[in-house]
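>>> 3D model of this:
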Amino acid sequence: MHTSAPPANPLRFKSPARLVAEAGHDRQGHGLKRTMGLFQLICFGVGAIVGTGIFVGLSDSVAQAGPAVVVSFILAALTCVLTAFSFAELGGAIPVAGSSYSFAYAGLGEGAAFLVGWCLLLEYGVSVAAVAVGWSQYVNELLHSLTGHQLPHVLSAGPADGGAVNLPAVLVIALACVLLVRGVRESARATAAMALLKLVILLLFCAIGFSAFRAGNLLPFAPDGLGGIGAGTTAAFFSYIGFDAITTAGEEARDPRRSIPIAILVCIGLVTVLYCAVAVAATGAVGGDRVGGRPAALSYVVNEVTGSAVGGGIIAFGAVVAIASVVLAVLYGQSRILMSMSRDGLVPGVFARVSPRTSTPVAGTLIIGVVFAVPAAFCSLDAVVGLCTIGTLATMAAVNAALMVLRRREPDLPRTFRVPLYPVLPLLGIGCCVYLMYETGWAAWAQFAAFLAAGCALYATYGRRRSRLS
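Presented below is the predicted three-dimensional model:
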């Protein structure tokens, strides 16, 4: 009598050597191509990070912290830097497409890895949808500066915002999917070009903002005290989401063990300096009270300083390019994570199929694009931004924990980069993540508990029974 194999043990783990050995090809033998160099990885990281968080979310952070938003950006960056060290070590030691999911599989076991992948689906899904909605705002700003007209509200906002469907948000996701399925070389070139352009635009904004800088505009510096700075830090953290996407290029980078750690640390340092400069320039030019809560705040600041809509139009154009590159980079990362989970049997096999013509997971990318386009088109995402933040922080805490476990379990694992001051920095990283998770509030915690419960049920009924780990 035939009996099925017992379900997999959720505590068993996959060794780093096996993760690396199994990477690179689907079950038909079609594989990814190593075409990305260090410069492209850095541009990819900048492309994944710099977008809606600074072009749209700055006003939310300023509304919480006032001019002290610069402190909030530094504190949020500190949390990311502490975890970025762990990503750098693990990304160099385990250069595979699964990123945090694969690191958790090696260090914390299959059950934890599935929940990390589940949280990454939330992180990338909500962030892509939110970024696409922000792109729609700046498309309208750009059209207004060029023609004096905007898209009809019914076609540029979802029902929750008084419209019917957000067509620009759907369009930017569709364009990103088309570019991604054409091949990683084309995607990397487009991302590099867009990353350089948005850096130039933000530096131009800083030059304009600092030309009108008045120290008095920074007072009161922290109108709501430490509580406002803490709330601003949680809001500012959303601006850094995406740096971990660099590690999803582990199977398409030419020298991943060397280039991934360098790319992660360079990106975090560069973005932090840029964010702080933009925050000081914006609040110093017109005052925190006029920046906080204002849509398309950067264009507003430039228009106020120059007395013309031309400068704001240039900033709006930069935002359109910047935000599009985030959609491209995050969709790329999500498709690679699901591809890794599919190889392990934890999600359907369609996500692991690699096209022999383009060497990309075409079917998986298109499915992800359709799924993420629905909330972008119809939903208001304000209510789930806190949930996205808490899920991202939980994933980052898991990466720090996985690093510490692997230091003990795999002391001889080849590491091209090692976290300094170990174990102090990983422990601080976990502590900072837990603090910011607490700051998201009880509503986000309730949403997160329900989301984790759904993930546990999905693993128990599907992933655990179909796991290929023997």
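
>>> every contact and neighbour count from this point should use C-alpha atoms.
Fine.

>>> can you count the residues close to the nearest residue to residue 115 once chain neighbours are set aside?
If you skip the residues right next to it in sequence, residue 115 has residue 455 as its closest partner in space, 6.2 Å away by C-alpha to C-alpha, 6 or more residues apart in numbering. Residues lying near residue 455 (other C-alpha atoms under 10 Å) number 20.

>>> a strand runs through residue 455, doesn't it?
No. If the criterion is DSSP: H, G, I helix; E, B strand; the rest coil, then residue 455 is helix and not within a strand.

>>> contact partners for it?
When contacts are counted by C-alpha atoms under 8 Å, 6 or more residues apart in numbering, residue 455 touches 114-115, 118.

>>> please generate a structure for the following sequence too, so the two can be compared:
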Amino acid sequence: MDEKKLGLGNVVSISVGLVVATSCLVSLGNGAGTLGSTFIFAMFIAMLLNITTVASLSELNALMPNTTGGLAQYTLAALGPFPTLISMVGGYLICNTMSCGVEASIFSFSLADVIGPGIPSFAYTVIMTVIILLANLRGVDMFAKIQDIVAFLLVGSLVAMGFIGMIGIGTGVKIQQPYVLNADFKDVAAMTAVAFWLFIGAEYAIPVSKQVKNAKRNVPLGMMIGLFLIFIMQSVMIFGFHNYVEWGALADSAAPHLVYGYAVLGKAGKIWMMLVGAMAVISTQNSTVNSLAVICQGMAKMNMLPKIFAKTNRHNVPWFGQVFVSALILIFGYFSDSSADMISFLILVGSVFWMISYILAHIDLLIFRKRLPKAPRNFKVPCGPLFPIIGIVGTAYMILNISSDPHEKFMIWLVTGVCFIVLGIYSALWIRFKMKMKIFKSIPLDKVLAMENDLYYYVRKSKGIWK
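I've put the predicted structure just below:
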């Protein structure tokens, strides 16, 4: 009998390590550069809304504890294949490759800034992406052994640099500037959409729940503590920003962590932040190429994507999925290359995709509460439907106020709207003619669980249901 070895501290560290990334620092710099220290209030609101999401996902996991695809299975059982396919392709594939492309762009800009001119920054993105792809195609999980160490170095470095800046003991020159640039509540509330990016991903700790002692308490509590610790860490960074970097310089930078590192500790601080950020980006991209290819392979086995995504090479690696994901990363990396405005724009577009998937999680929970009120759950969100409804309303508000710039807001809605229209047409046609299912008919829980078995695909194919 396997012992459950993970405790509350492990869940907290996993949540924090999965959430914190260099792209978060762009959002942090953008928000602080726009509002000043009052951006902390926007962060607090975003943190609370994300806490409602991890609570809803924890109850869904308690209801369907043996699923590996998470939101895909929850939505399939609650709403049917159409919203499932859209949320998986949009919320997972597009959003993750977009954020990873942005991360790669930040890495390339940071490296080019430290090394100096001569090589185009995008060249570093191409080199890194090709190396990671070739290694993964051979079945080598790069940095699998040190990903926890990388996450620790990144979080530890941000805490240390933030604390040094906050108490003013850096070697750089302290500056004088106001703490507050804008205290209008409407503007602060509108910036919650920017702050939202600082907290997404804590729910990725849910799959380890089977290895956690007292998972009923430790998994949701660990994720919530992790979100609170991230809030504290980022707040400390903002006070450090105030002492050493002009607010406007943060908002205009494609790599604010380099600007801050140089301002606090000179060239040594800049190199320090570049190296830690680079390791984190490489680790993140490696995980993305690996995990998304496997997710696409599973969706292909469920006949939700073309069969080529399920094919493996001689190293038993889903090669097409890895090539496809790497290509998308390069595309997004190219469009965001060295441009602070484009990086911020793509982060906000990615946020909309992620927010919609979070809204679906809340809706799934409310449906299961109505449909299966007495089904056993080892965790249940308190206060009935209150917190899921708050999560839906708050997240919808962030989508409607995704940017304070009307033109940028329109462009974000336009890009996401076009993507969803294309995904909707693809999903409707694919489900109707390839999966042979009703697009909005929910799938029974036992059938959803059966779909995880490879035999499900082969049985339906042998009977001529799937082609």
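
>>> among the contacts of residue 455 of the first structure, which are in helices?
For the contacts of residue 455 of the first structure, the ones inside helices are 114-115, 118, with DSSP state H as the criterion.

>>> contacts only, for residue 45 of the second structure.
Here residue 45 of the second structure is in contact with 189, 192 (criterion: C-alpha under 8 Å, 6+ apart).

>>> also residue 351 of the first structure?
Residues near residue 351 of the first structure by C-alpha under 8 Å, 6+ apart: 335, 338-339, 342, 361, 363-365.

>>> what residue of the second structure matches up with it?
Matched to the second structure by TM-score structural alignment, residue 351 of the first structure sits across from residue 309.

>>> again, but for residue 73 of the first structure
In the second structure, the residue paired with residue 73 of the first structure according to TM-score structural alignment is residue 43.

>>> do I have it right that its match meets residue 197?
No. Using C-alpha atoms under 8 Å, residue 43 of the second structure and residue 197 do not qualify as a contacting pair, with a distance of 9.6 Å.

>>> helices along the stretch 1-150 of the second structure, start to end?
Residue ranges of the helices in the stretch 1-150 of the second structure, as given by DSSP state H, counting those that start in this stretch, are 8-19, 22-35, 39-63, 71-78, 81-86, 95-115, 121-137, 147-167.

>>> can you add distance to residue 218 of the second structure and give these back as a markdown table?
Supplementary listing: the helices of the stretch 1-150 of the second structure in a markdown table, determined by distance: least, C-alpha to C-alpha, whole Å:
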| stretch | distance to residue 218 of the second structure |
| --- | --- |
| helix 8-19 | 5 |
| helix 22-35 | 26 |
| helix 39-63 | 11 |
| helix 71-78 | 20 |
| helix 81-86 | 28 |
| helix 95-115 | 27 |
| helix 121-137 | 33 |
| helix 147-167 | 19 |
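
>>> and of those helices, who's closest to residue 432 of the second structure?
With C-alpha to C-alpha as the criterion, residue 432 of the second structure lies closest to helix 81-86 of the helices of the stretch 1-150 of the second structure, at 9.7 Å.

>>> could you give the residue range in the first structure aligned to that closest one?
Going by TM-score structural alignment: helix 81-86 of the second structure matches residues 110-115.

>>> what's the average distance for the matching stretch when superposed on the second structure?
Relative to the second structure, and after both are superposed, stretch 110-115 of the first structure has an average distance of 1.2 Å to its aligned residues, where the measure is mean C-alpha distance after the TM-score superposition for the first structure.

>>> count the residues that sit near the residue mapped onto residue 209 of the first structure from the second structure.
When the second structure is aligned by TM-score structural alignment, residue 209 of the first structure is paired with residue 165. Other residues within reach of residue 165 of the second structure by the criterion other C-alpha under 10 Å amount to 29.
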